[in-house]
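# One predicted model, sequence on top.
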Amino acid sequence: MIRRFRRFACIDWSGAKGDRQKGVAVAVSDGPGRTPKLIERTWSRGAVLDWLLDHARRDSDLLVGIDFSTAFPFLDAGGYFPGWAESPADARALWRLVDEICAGDPHLEAGAFVDHVEASRHFRRHGGRQGDLFGAGNGRYRLVERLCRDGRHGPATSCFNLVGAAQVGKSSLTGMRLLHRLDGRVPVWPFDPLPETGPAIVEIYTTVAARTAGLGGGSKMRDADRLRAGLAGYGIRRPPRLARYDDHSTDAILTAAWLAEAAARADLWHPSALSSEIAAVEGWTFGIP
């Protein structure tokens, strides 16, 4: 048995500096086949935290997908940061460490962690700076990221890469601060079991939603026609009218439509390669069976 949620939300996240973020977007769906609604405002990461906590207080029947990696690779090297005595033992300890080191960074930013003398050894940073423990090629991958790439669900990138348009490391670090601040008040799958009531969070990858919708030629939607084509893949014929068609808003809308359908699939809640041990240290991307 799997829980049936009534509403679904997608949060497109950002690791950029500053308070209000054009890269953060939130869209909500009332169910499969229903047109998702974009909450049109300029979000801060703190405002998203408050929004999630408000849903926790109201015990909302809401499944929330957030577009960042909830942990770093662990299994491939037996730890997140081999060689560092403070390397955490599991994902929750990782969230706490990131938030503690970045306590002086405003707006849930994560610059202090990126530049930390030990942590920085594992990152590829701007200016040609690559840590001596970054790894070969494009960096280390979590198990789910390797399966995502091998199964052609999308070109998942290493969280340790902080360079380029496709990098997800900065958003993942700021996301870990968010998860630590939630402090269990909104359960996060698969680290937590799904609650019988109230909201829950899953990690999502917006490219999976675009590919499942049948969008060719890349996953980005920068105009009304492209968004309409994506939503048609989920049986939605009336796309929302937006003041601006940017990647973040359209990603949130399309992925909310995908999540409303995907949440009913039992196989996505029980990936064959996922164990409780893997869940505790690397988590999982919902949508990769």
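In hand now; what should we look at? Numbers count the residues shown, from 1 in each chain.

# use CA for all of it now, contacts and neighbours both
Fine.

# now the helix or strand harbouring Ala279, how far from the chain's geometric center?
Per DSSP states H and E: Ala279 is located in helix 276-282. The chain centroid and the centroid of helix 276-282 are separated by 17 Å under CA atoms, centre = their mean, to the nearest Å.

# buried residues in that helix?
Ile278, Ala279, Ala280, Val281, Glu282 (16 or more other CA atoms under 10 Å).

# Presented hereafter is structure B, for comparison with structure A:
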Amino acid sequence: MAIAPDRFSHFAAIDWSGAVGARQPGIAVAICTHGAEAPTLVAAEGGWSRAAALDWLASTMPPDTLVGLDLGPSLPFVDRGAFFPGWSDSPADARALWRLVDAICADDPHLGASSFVDHDAIAPHLRRHGGRKGVFFEGRGRLRVTEEAQGLQGLNPTSALNLVGAAQVGKSSLTGMRVLHRLAGRLPVWPFDPLPASGSAIVEIYTTIAARAAGIRKGLSKMRDAESLDRALAALGSAPHRPLARYDDHATDAILTAAWLRTTAHRADLWAPPALTPHIAQTEGWTFGVS
């Protein structure tokens, strides 16, 4: 699949958060255009919330933007033939999963996902706080095919069924699924949707992939000062960034990953990884940048 260099006009990255609360310090949005100018942070009045991020994606984001969301848009399916093996109501594909998460969590404020985590049929498949490891949760937890591929690339993916620890991605993933469900019909999400010939699109990102591409060694992927961020940006052909009021992992990850998307969006091989089958595309999805 050939991708024209000017297929997208903007490149955005969103560092996501699954934390409880109305405003999320862990959400950061960065965007850039073609050229060498560094990505800039997008501010939200009062700070970002998941609802504000949903509104930005649906109605404020510039046209023809490739936007990466740092979250898992689905759960493991292929290894067991189901998201939740043995449960008769286990969803058949990712979009049905998004719909289920949103329905179960309809009364959870701020697009949270606590009700899904505590659901009687789902909790046995999860590892939750307080030493509550479900009877079906084994080892480090099940992985999607794209996460297995990440491991082969030297990365260290974490199961989205694990909701414990600093590296856990489960809460972000589940709250993100509520957002993806509400964007249905308004914004395509690759590879669940084919990449359209024009318009904006969402992909899943893993910010560590951008860090590795920028030459940041394993174990040193977090940038917490201006100099580190500018060195990484320079490795991706970007000019120095505008000084930030505060340097944290969320802001720097979003800025660097937006710059990385700008350098990789035209690569046909990343839109057609050999292991991505139609079945995987509809159930588990794929991380952009994993070959």
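Done, it's in. All values derive from a computational prediction rather than experimental measurement.

# whereabouts in the second structure does the helix holding Ala279 of the first structure align?
Here helix 276-282 of the first structure aligns to the second structure at residues 278-284, judged by TM-score structural alignment.

# Can I get the buried residues of helix 276-282 of the first structure in TSV including distance to Leu268 of the first structure?
Listed next are the buried residues of helix 276-282 of the first structure as TSV, based on distance: CA to CA, whole Å:
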residue	distance to Leu268 of the first structure
Ile278	16
Ala279	14
Ala280	18
Val281	19
Glu282	16
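
# got the contact list for Gly154 of the first structure?
Contact analysis of Gly154 of the first structure by CA atoms under 8 Å, 6 or more residues apart in numbering lists Cys148, Thr207, Val208.

# From those residues, list the buried ones, please.
For the contacts of Gly154 of the first structure, a burial check counting by 16+ other CA under 10 Å picks out Cys148, Thr207, Val208.

# The second one contacts Gly216, correct?
No. Assessed by CA atoms under 8 Å, Thr207 of the first structure is found out of contact with Gly216, at 11.1 Å.

# Read off where stretch 115-134 of the second structure ends up in the first structure.
Residue span in the first structure matched to stretch 115-134 of the second structure, by TM-score structural alignment: 112-131.

# just to revisit the earlier point, from the buried ones among the contacts of Gly154 of the first structure, pick the one nearest Pro195 of the first structure.
For those, the closest approach to Pro195 of the first structure (CA to CA) belongs to Val208, at 25.0 Å.

# what distance separates the helix or strand that closest one falls within from the middle of the whole chain?
Assigned by DSSP H and E, Val208 of the first structure falls within helix 206-212. Its chain's C-alpha centre and that of helix 206-212 of the first structure lie 13 Å apart, by CA atoms, centre = their mean.

# Remind me what that helix packs against, helices and strands.
helix 247-262 (3 or more CA pairs under 8 Å, 6 or more residues apart in numbering; DSSP states H and E).

# which residues sit against whatever helix or strand comes next after the helix it packs on?
Using DSSP H and E, the next helix or strand after helix 247-262 of the first structure towards the C-terminus is helix 266-269. Residues outside helix 266-269 of the first structure that contact it (CA under 8 Å, 6+ apart): Met1, Ile2, Ala262, Ala263, Phe286, Gly287, Ile288, Pro289.

# what are the ranges of the strands in the stretch 51-200 of the first structure?
With strands called from DSSP state E, counting those that start in this stretch, the stretch 51-200 of the first structure shows them at 62-66, 124-125, 129-130, 200-203.

# Select, out of the ones you listed, the one closest to Gly79 of the first structure.
Smallest distance to Gly79 of the first structure across those (CA to CA): 18.0 Å, for strand 124-125.

# what's the average distance of the closest one to the second structure?
Aligned to the second structure and superposed, strand 124-125 of the first structure gives a mean residue distance of 0.6 Å (mean CA distance after the TM-score superposition for the first structure).

# Distance from the chain centre to that strand, please.
Mean-position distance between strand 124-125 of the first structure and its chain equals 20 Å (CA atoms, centre = their mean).

# Residues in contact with that strand: which ones?
Residues contacting strand 124-125 of the first structure (CA under 8 Å, 6+ apart): Gln130, Gly131, Phe134, Phe160, Asn161, Leu162, Val163.

# Can I get those residues in CSV including neighbour count?
Formatted as CSV, the contacts of strand 124-125 of the first structure follow (neighbours: other CA atoms under 10 Å):
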residue, neighbour count
Gln130, 18
Gly131, 16
Phe134, 19
Phe160, 29
Asn161, 22
Leu162, 21
Val163, 17
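
# I'd like the residues you listed laid out as TSV, including distance to Pro73 of the first structure.
Below are those laid out as TSV (distance: CA to CA, whole Å):
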residue	distance to Pro73 of the first structure
Gln130	17
Gly131	16
Phe134	11
Phe160	9
Asn161	12
Leu162	15
Val163	18
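
# Closest to Asp183 of the first structure out of those?
Distance ranking of the contacts of strand 124-125 of the first structure against Asp183 of the first structure, using CA to CA, places Phe160 first at 24.4 Å.

# My read is that that closest one contacts Phe134, right?
Yes. Assessed by CA under 8 Å, Phe160 of the first structure is found in contact with Phe134 at 7.0 Å.

# Check the mean deviation of the helix holding Ala279 of the first structure from the second structure.
Per aligned residue, helix 276-282 of the first structure averages 0.7 Å (mean CA distance after the TM-score superposition for the first structure).

# what are the ranges of the helices in the first structure?
Assigned by DSSP state H, the first structure shows helices spanning 45-57, 91-101, 111-114, 143-150, 169-182, 206-212, 224-232, 247-262, 266-269, 276-282.

# Tell me which of those sits nearest to Phe68 of the first structure.
So among the helices of the first structure, helix 169-182 is nearest, using CA to CA, at 4.9 Å.

# And the closest one against the second structure, how far off on average?
On superposition with the second structure, the average gap between helix 169-182 of the first structure and its aligned counterparts reaches 0.3 Å (mean CA distance after the TM-score superposition for the first structure).
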